[in-house]
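Colleague: 3D, please:
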Amino acid sequence: MTSPQPEFPPLPVHDPEVRTRHLLALPDGVGVDELEVLAISRFPAAAWETMPGVQVRRSGGGRGARSLAASTGVLRVSRLSTLTGPYSVTSADAVSLGLPAVTTTIYDVRCPRERGEPPYPGGDRDGLKRAFADAMPVREEERVLLWLVAAARRLGGAVRTGERGVVLRPDLDATIDLTVFTDRWLEPDELLAVVQHVVPRARLAMEGVPWHGPADDAGRRAASGLAELGVPEPGGRGLRKALERHGVSDERRRRHLAAEADAFDGAVLSEPVVLEGYGALVDLGVDGMIAVEVGGEEALPPLLRGLPWAAGGALAYRVRWEPTDVEELELERPSFAHRVARGRAMPHVHSIARALQGVVGGEIADAGEFLINPGDL
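Modeller: As a prediction, this is how the structure comes out:
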């Protein structure tokens, strides 16, 4: 027999102020402790100012039947931003807000409204450019929104942005990359043995590829209107437009900067090679490839910074999937073919990360820097 679930106060959906703020919508089964862990994973000082409370109410009658009632709490993620909730919501009210019908709880987000320039051309995996087409969030609001989207992706929820009410439903599997953080170094042949135990066709990638400069038909030299025709733009979608708007317009200045960059690269390449990182590749054919990149990392997920072995930084074993069309990685709604390839690559990414963590120890983090139990992979 399952325990009765507490009834949280309903979201005041008819309050016009609620519709001007960002809302985090979550499905059934997500506890307040899960949200707290995700908050601390991004904002180390996050804490409940007021814990959601559960009270037992007794009804009249001889048998003294009981029901559970719960009050909302206030989760402070930073000095200026809080989440109040959880509020309960019916399917009808969720749909009226544009949210998924499976939404059962909502958190009301209070944070500063800080906007900057219109969005740059290019990908929009999180949908923020679509939601804020006139001016992108910056500073505190940007940090909070990026975390809200990451939390919604991890928990299978959605984010309703204030003002226009644009709803973001991040794909659970949009980013399948994983990173193993540890203090143990594996030599290239040791790493290859671990990866080949999982995917036998893995190989080391120790040699660089000479770079001969940008393609002749990329950037400002790219033909206009390629995106409208469905033709990939050399160098990346929107590169030509971005360079025309934000790049260095003077041709002599560009040549001078390029010469300085070449001189710097030449000086670095003339020094003796010290192995500080390396990689391995797994060719997946039409499904792209998996790259395992090894190197030092100083910017660690907040939950790792207090651990003794990570006090001075750590080693990162990054397991990344790269599709045949890398631009689709940054699309909010990639093609069916991309999703099929991603689904076939995902088990390999999980198996490699799990095998590496089993050898070097440490912790596994996803692309949102949220820690993952190896047993869940």
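Colleague: going forward, measure contacts and count neighbours with C-alpha atoms only.
Modeller: Noted.
Colleague: ranges for the helices of this structure?
Modeller: Taking DSSP state H to define them, one finds helices in the chain at 32-42, 91-96, 128-131, 139-155, 188-198, 239-246, 251-269, 336-360.
Colleague: Select, out of those, the one closest to Val286.
Modeller: Closest to Val286 of the helices of the chain is helix 336-360 (C-alpha to C-alpha; 7.6 Å).
Colleague: For the closest one, name the packing helices and strands.
Modeller: Packing partners of helix 336-360 (3 or more C-alpha pairs under 8 Å, 6 or more residues apart in numbering; DSSP states H and E): strand 178-182, helix 188-198, strand 314-322, strand 363-366.
Colleague: Buried ones in the last one, by neighbour count?
Modeller: Residues of strand 363-366 classed as buried under the neighbour-count rule (16 or more other C-alpha atoms under 10 Å) are 363-366.
Colleague: what's the answer for the second one, then?
Modeller: Burial within helix 188-198, assessed by neighbour count using 16+ other C-alpha under 10 Å, is assigned to 188, 191-192, 194-195, 198.
Colleague: Which one of those is nearest to Ser96?
Modeller: Nearest to Ser96 among the buried residues of helix 188-198: Val198, at 47.5 Å, using C-alpha to C-alpha.
Colleague: one more to put side by side:
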Amino acid sequence: MITRRELRLQREAAERAAREQADAARYQKPDARAASRRRSGMPSTGRPGYGGDTSAPEDTATSADLRGFHLILLDDAVEVSDVLALIHNKLPDLHPQLDEYGRMRLSRHSQLSSGAPLDPADAAALEVPHWASHAIVIDCPRDRQPSPPPDWFADADGLHEAFPHGMPDREEERMLSLMLSVASRLHTGVRLADEPGLPTRVIIPDPEAKIDLYIYSSYWMEPPVVLDFVRRHAPQAFQQALPTPDEDVLAQASIDDPLFDPSAPVILDGYALLVPLGEIDESAGSLEIRVMEAEWVPPIIAAHTDAPQIEYHVHWMDAESKRYQPNQGRRFRRMRSRVAELTDAIGSELLIGSAGIGLDENGFLVTSRQLRA
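Modeller: Predicted coordinates:
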């Protein structure tokens, strides 16, 4: 299995080249609307009715067949089977194989098909990044909210800009969420289906924006045990103070229940550890390790056990709540990378120590080896 770090290294060169291309195009064409689209990862297009003023790329048979569908873009390092395996993580009831027609039913209303390879002419016609060598097709309904997203709303992946007249809803929202999470994990992208009056929309999710980790285990670990694991990588970690019951509350509890013993030790049903991150950067905030019985168990976990699960959630809280905002600066990205390394190290300790199962923030399985890579 390809590790997240290996995928990151493979993608960095292509992403740098894409940014340089976009910067060059921005200076050559001062059109404000086109520049804004490029900043959000949605390149402008000269196709009639789509807002550009250059000649439209010549369509190919493949691009003509594909442009009416949402597409998951793959590069040479990713196979269709990788996508099917990730979808199986999210939808474990589905068998991760295509049928004889190269399709897989995702729900009652949506299906995936293996799509088609893209040669340079196809990629140019579809106006997708040059690294895109294959497109997987998602055929789903077009469900939209009846009104535009409010001005204050900003989706981390730029969907508010991609759908200015109404955000995806119901089945389409679920399918796009699945597609974007797959693209984020694989460090690839999504091309949205063409729509009249809108530019070509290609979304490249920021794969480093999703840092949190979730570990599910049938074992409850007491605070000192978890604290010992965390302090192997963050000696400054500490347990947050537990709330102390008010004397009046204890007195009333004694009246309500004659067997209640106010001096008995508190039995925890959850706790939190805190890791200040000031040594990384003053804006890095903190990591919080939240431990509690899981109220909801992801389907991939529930498919393999009926036992109650303890959730160990390693959650990053940056000081300025900017982690999900698009177009982060270089300093923030460097800081975020160091936080991610610490998160992975702590998550690996908890994963091994609890004999649990790990999921990343997109809901995909991770192993301790991947976290340590």
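Colleague: re the thing from before, can the buried residues of helix 188-198 of the first structure go into CSV with extra columns for distance to Asp177 of the first structure?
Modeller: Below are these laid out as CSV (distance: C-alpha to C-alpha, whole Å):
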residue, distance to Asp177 of the first structure
Pro188, 21
Leu191, 18
Leu192, 19
Val194, 18
Val195, 15
Val198, 17
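Colleague: between the residues you listed, which is nearest Leu155 of the first structure?
Modeller: Leu155 of the first structure has its nearest neighbour among those in Val198, at 28.5 Å by C-alpha to C-alpha.
Colleague: what's the matching residue for Ala291 of the first structure over in the second structure?
Modeller: Correspondence of Ala291 of the first structure to the second structure, assessed by TM-score structural alignment: Glu288.
Colleague: Tell me the buried residues in stretch 153-172 of the first structure?
Modeller: 153-162, 165-171.
Colleague: contacting residues around it?
Modeller: For stretch 153-172 of the first structure, contacts defined as C-alpha atoms under 8 Å, 6 or more residues apart in numbering pick out 19-27, 30, 97-100, 103, 126-128, 131, 148-152, 332.
Colleague: contacting residues for Pro302 of the first structure?
Modeller: Shown in contact with Pro302 of the first structure (C-alpha under 8 Å, 6+ apart): 40-44.
Colleague: And the strands in the stretch 51-200 of the second structure, which stretches?
Modeller: Ranges of strands in the stretch 51-200 of the second structure, per DSSP state E, counting those that start in this stretch, are 70-74, 103-105, 111-117, 134-139, 189-191.
Colleague: and the angle for the first one with strand 134-139?
Modeller: What that stands for is strand 70-74 of the second structure. Put simply, strand 70-74 of the second structure runs at 160 degrees to strand 134-139, going by axes from the mean of the first three to the mean of the last three C-alpha atoms, to 10 degrees.
Colleague: what does the longest one give?
Modeller: For the pair strand 111-117 of the second structure and strand 134-139, the angle between their directions (the same axes, to 10 degrees) equals 150 degrees.
Colleague: okay, the angle between strand 111-117 of the second structure and helix 170-186?
Modeller: Relative orientation of strand 111-117 of the second structure versus helix 170-186 (the same axes, to 10 degrees): 50 degrees.
Colleague: chain center to strand 111-117 of the second structure: distance?
Modeller: The chain centre lies 22 Å from the centre of strand 111-117 of the second structure; the measure is C-alpha atoms, centre = their mean, to the nearest Å.
Colleague: For the helices of the first structure, give me TSV that also has distance to Glu114 of the first structure.
Modeller: Below are the helices of the first structure laid out as TSV (distance: least, C-alpha to C-alpha, whole Å):
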stretch	distance to Glu114 of the first structure
helix 32-42	19
helix 91-96	27
helix 128-131	14
helix 139-155	6
helix 188-198	45
helix 239-246	22
helix 251-269	33
helix 336-360	34
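Colleague: Now check the second structure for the residue matching Ala174 of the first structure.
Modeller: Per TM-score structural alignment, the equivalent position to Ala174 of the first structure in the second structure is Ala209.
Colleague: Contact partners for its match?
Modeller: Contacts of Ala209 of the second structure (C-alpha under 8 Å, 6+ apart): 323-324.
Colleague: Would you check how far apart it and Val202 of the second structure are?
Modeller: 18 Å (C-alpha to C-alpha, to the nearest Å).
Colleague: returning to what we had before: buried members of the contacts of stretch 153-172 of the first structure into ChimeraX, please.
Modeller: A single ChimeraX command selects the buried members of the contacts of stretch 153-172 of the first structure (16+ other C-alpha under 10 Å):
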select :19,21,22,23,24,25,26,27,97,98,99,100,103,126,127,128,131,148,149,150,151,152,332
